[in-house]
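Trainee: test case, fold it:
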Amino acid sequence: MATVTSDPFVGRLVDGRYHVVSRIARGGMATVYLAVDRRLDREVALKVMHPHLAEGTDGGEFVARFRREARAAARLAHPGVVAVFDQGVDGETSYLTMEYVPGTNLRHVLQDEGSLSVGRTLDLLEEILDALAAAHRKGLVHRDVKPENVLLDESGRVKVADFGLARAVSEGASTATSTILGTVAYLGPELITSGRCDARTDVYSVGVLAYEMLTGRHPFTGETPLQVAFQHVNSDVPAPSDVEPWIPAEVDVLVCALAARSPEDRPVDASAALALVRQTRQALDPAALEGRSSHPTRTAAASGAEPAPSTGSPDTAVLGVATAALAGALARPGDTPSGTTGTPAPPTAPDSTPTTALPGLWATRGEGATQPTDRAGTQHTLALDRATVAAHGDAPGSEDGPEDEVLRRAGRRRRAWWWGLAIVVLLAGALTGASWWFLSGPGAYTIVPGGLVGAPQAGAEQTLAAVDLRSDVTEAYDDTFAAGTVISTDPGAGEKVRKDGEVHLLVSLGVKMIEIPTGLVGKPAEEATEALKDAGFTVGDPVEAYSDTVPAGTVVSVSEAEGTSVPHSTVPVLTVSQGPAPVTIPQVVGLGKDAALTALTDLGLDPSSTDDYSETVAAGLVISQTPENGTEGHRGDKVALVVSLGPPLVEIPNTYGRNVTEAEKMLKDAGFAVEIRHPQGISPLNIVYAQDPAGGAGKTAPKGSTIVINVF
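Mentor: Predicted coordinates for the structure are as follows:
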């Protein structure tokens, strides 16, 4: 599939996760890009809604419809439906992430090949209808079936995309004034006229799609979409063989049934349409499936030759005649085959290709509805030519000659043929009515029994088996219903289901349990949060707490024990460290060493001390601190103290035998205080004969201390 890279969105990282690689396609509501999911390392299709659609008074409706696409498609789990992975908003950008399907789409195939063979058309119809049937069983209508939304992967398998226009059936009854979304070439008449749609609207679109695959063109064209829509509402989709005469009559019947103008004339849903396609395939010979092969009925009719004798069983041959006759009889009054006027001539004998009536797969035709007809059976005429008359007698115009007898015998044969035809028509009508009653009408259905929801699975299956209904079980987690009990049924209790049909049971697995990842404590908060989200949890707002040991931004604890299994609705909360708590440094200068250390330790600080002499601070008291008093810090911060050792030690001068005046000066110069005593009384000599403490080499005392000298 070709991609476009000249787009400003290319190269952008959406929502921190999806790296846009290239543009794939652009539609009316959104643009689709190829992107890489960096988290899961895989290619995805990223669908981005056009920003202008979210503006104005209708912006909210468009955004809601865009987001509804994810919810609708996510309910479908089918290999033929493109899976939706995620939905989100990045700023002003609303986006979806979907399965990326490398390959092409049906539009490109039709552009390359023009038209497809009958066999390939039926193959594609089966895959498309199988995917739509899964949606219809969920109560979803696609509303926009067209070649662009039919993707073909690299192996050729079909995947139906873009449920962006899908709505639940309960929402399908929108008013006629609402905006009609979809491609007009494929819209059902009821969607155009009233805005109402159901599963049969998708069947109509598939019928138009089948016409286009077989003929390479649309059934209705016009210069404006309004002209095309008018034709959908007021005209029947023509038979494909009007364009391509090689197409078998059985395929005409199929296409006209799928694309019937009245919803009541179509198969009730994709499942019924799928059964009709398979029944049509069984009615065709292998040569017809190859495409433009010889089709006996149509070849004989076109050439004017007698058709080959039927090689099928007598019942098959009679049923073929009855089908052709019934088709002609049910056509609108006044309708005639293409190229003829007046009363249709009787059909010839059936061809060698078995023709199946295909009864019971669509509802009874309403008044005025156009029936698919077998032109191979209605365009033949019985003509008694002049050569035949001449072979039996005189030339025309003679009275009471052999020619008159021949004409009389021909008239009797013609009347006998018409009586035979009337009987065949009556028998065919009875057969068709009975077939409709038992295969598609009221006789084909039963009622889904009640009491299944909330019942154990085994009991529900027994209840269904008792009324000859099969059960198909899908399991899902549920917060309300106990494990092993039925959550819902499809169809629901009291609704109709075909006899010997199947009821889908959704059985509870109980509350979904998820394991809390291990190793969260000690991780950065962002990594731990991502691990919880990847495990499937919605993570609560983190709680911040101070920690003396865990670095800031790191997980301290988790509200749920790691490695334990908890309900999926649990909201784990992470406690994240803010680092150490703030502390104001106190004043400890002047305190004793032990008291200062205790005060700082109690605040969570880390104090240390050194000793130094001080002439002003007594020994054992704090001289200074770093940081200073009033500084803002955190628990665990270091605080350095200087503790006083008292005054420094000074050598004591020896003043023995010196004059008192000289001795006093020596001591004061050394930093001591001097006390002069006269134990012997005052003497005119004034000589120091003793000092305390004694001085001399190696003799010290604290600076500022008092030295006593005795004088006589």
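Trainee: from here on, contacts and neighbour counts on C-alpha atoms
Mentor: OK.
Trainee: so Leu181 sits right up against Leu165, yeah?
Mentor: Yes. If you go by CA atoms under 8 Å, Leu181 and Leu165 touch, sitting 6.9 Å apart.
Trainee: overlap in contacts, these two.
Mentor: Contact criterion CA atoms under 8 Å, 6 or more residues apart in numbering; residues shared by Leu181 and Leu165: Arg143, Asp144.
Trainee: please give me the structure for this one as well, since I'd like to look at both together:
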Amino acid sequence: GSIAPEYLSEYILPALPISGGSHTDRFLRESLLLLRLRHPAIPALHDYFFEDGCWYLVIDYIAGPTLATYLRQHAPLPPLEALNYALQLCDVLDYLHRQTPPVIFRNLKPANSILTPGGRLMLIDFGIARYFKEEQVNDTIHFGSPGYASPEQYYGTGQTDVRSDLFSLGVILHEMISGQHPIERSQPLESVRQNNPALSPVLSALIMIATRADPRYRFQSAHAFLRALERTYAIEERRAYQQRVHIARAARPVDTGARPVVQLKEIPQHNDEKQVTGGLTRVKFAVDSTPALELPEPAACEVRQEVAPMKQYMMQLCIALALLLVLLGLAALLYFQT
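Mentor: Below you'll find the predicted structure:
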């Protein structure tokens, strides 16, 4: 669905030949839109023009593979890495949606993001992006990539809005975590914990909310989704630290006299988790591998029990002697005064 070249360059690249119709209109609309946008994750458009029967774009060159290529080689990704990429995409969506009128990208998928050598994602291909029209009921023309497009966008059941882009981001996050490429389907995405129960219920709930079929029950703004992603990242960071501590304890040589005790311990849900999931998960369980305390030998206990009364008796005797000396001093003072 793109008019612009797939690989951007600082040099002049040919686009589609002039047709004098819808293709030219879409090309000019994309060019004028890019000229308005200024964001670190959006390549800058320097110029566009028509020459020798073709339209040309002059855009920043972005080095690196697309996110789709990266996922084919490395998916599933660790939760923290996947959330980092989702945060970057959500930040640029938040910027687009705060324009007046809001800009709906409508084509968010891994193939439309380039991963730079520095780990930054750049959003490309604004060919079907459009401004949101408050009074419009449906999109004029239905575009979208199967699997990534929201139901209202792909099936034409309503006008695409900011929640449509957030649905696509939720699908991308699901793909990064699960390693499963989405396909056109009418059923909700499977929980990421179905194939990997070790993943946190918070992360699973976040994806479930973002990819609900009815846009009324998704995140209602990119800003809200961004805050939820940040909280989830903090939770996953804490879980990763706890896992590293658990592995380090398990790798330590254990004294035969102090065997580690492994037990399930009920932990109240963290406030951040409640804010992300809305209290969907009440309680979680963790493994406590803290070594058992060494109990003192019985003989030592008996000695301590004998020593304690003796110390108490000596203290009482010292207090009594001190009081006697004070009384004698007072008596002597009264005697000499009289």
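Trainee: TM-score for the pair, please.
Mentor: For these two chains in superposition, a TM-score of 0.70 is obtained (TM-score structural alignment, normalised by the length of the second structure); 268 aligned residues with a CA RMSD of 3.3 Å.
Trainee: please name every helix or strand in contact with the longest helix belonging to the second structure.
Mentor: Longest among the helix segments of the second structure by residue count, using DSSP state H, is helix 298-337. Helices and strands in packing contact with helix 298-337 of the second structure are not found; criterion 3 or more CA pairs under 8 Å, 6 or more residues apart in numbering; DSSP states H and E.
Trainee: and it, how far out from the chain's middle?
Mentor: Once both centres are worked out by CA atoms, centre = their mean, to the nearest Å, helix 298-337 of the second structure turns out to sit 66 Å from its chain's centre.
Trainee: just stretch 170-188 of the second structure next, same as before
Mentor: The gap between the average C-alpha position of stretch 170-188 of the second structure and the chain average comes to 16 Å, counting by CA atoms, centre = their mean.
Trainee: with stretch 182-202 of the second structure instead?
Mentor: 16 Å.
Trainee: tell me which residues of that stretch come out buried.
Mentor: Within stretch 182-202 of the second structure, the residues that qualify as buried by neighbour count (16 or more other CA atoms under 10 Å) are Leu189, Ser191, Val192, Arg193, Leu199, Ser200, Pro201, Val202.
Trainee: so which of the residues you listed are in strands?
Mentor: Judged by DSSP state E, these include no members of strands.
Trainee: residues contacting the counterpart of Ala198 of the second structure in the first structure?
Mentor: Alignment of Ala198 of the second structure against the first structure is given by TM-score structural alignment, with Trp246 as its counterpart. Neighbouring residues of Trp246 of the first structure by CA under 8 Å, 6+ apart: Gly291, Arg292, Ser293, Ser294, His295, Arg298.
Trainee: surely the first one touches Thr121?
Mentor: I take that to be Gly291 of the first structure. No. Under the criterion of CA under 8 Å, Gly291 of the first structure is not in contact with Thr121, lying 9.5 Å apart.
Trainee: which parts of the stretch 101-250 of the first structure are strands?
Mentor: Defined through DSSP state E, counting those that start in this stretch, the strands belonging to the stretch 101-250 of the first structure, from first to last, are 103-105, 140-141, 150-153, 158-160, 167-168.
Trainee: can you put the ones you listed in TSV and add mean neighbour count and distance to Thr489 of the first structure?
Mentor: Below are those laid out as TSV (neighbours: other CA atoms under 10 Å; distance: least, CA to CA, whole Å):
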stretch	mean neighbour count	distance to Thr489 of the first structure
strand 103-105	18	35
strand 140-141	26	15
strand 150-153	22	29
strand 158-160	25	25
strand 167-168	19	16
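Trainee: got the ones you listed as JSON lines, with distance to Leu641 of the first structure columns?
Mentor: Compiled in JSON lines, the strands of the stretch 101-250 of the first structure are given as follows (distance: least, CA to CA, whole Å):
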{"stretch": "strand 103-105", "distance to Leu641 of the first structure": "78"}
{"stretch": "strand 140-141", "distance to Leu641 of the first structure": "79"}
{"stretch": "strand 150-153", "distance to Leu641 of the first structure": "78"}
{"stretch": "strand 158-160", "distance to Leu641 of the first structure": "79"}
{"stretch": "strand 167-168", "distance to Leu641 of the first structure": "78"}
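Trainee: burial of Tyr241 of the second structure, as a residue count?
Mentor: Residues within reach of Tyr241 of the second structure, counting by other CA atoms under 10 Å, total 12.
Trainee: gap between Val141 of the first structure and Trp436 of the first structure?
Mentor: Computed as CA to CA, to the nearest Å, the Val141 of the first structure to Trp436 of the first structure distance reads 25 Å.
Trainee: should've said Ser303 of the first structure
Mentor: Ser303 of the first structure sits at a distance of 36 Å from Trp436 of the first structure (criterion: CA to CA).
Trainee: who's more crowded, these two?
Mentor: The neighbour count for Ser303 of the first structure versus Trp436, taken as other CA under 10 Å, is higher for Trp436 (21 against 9).
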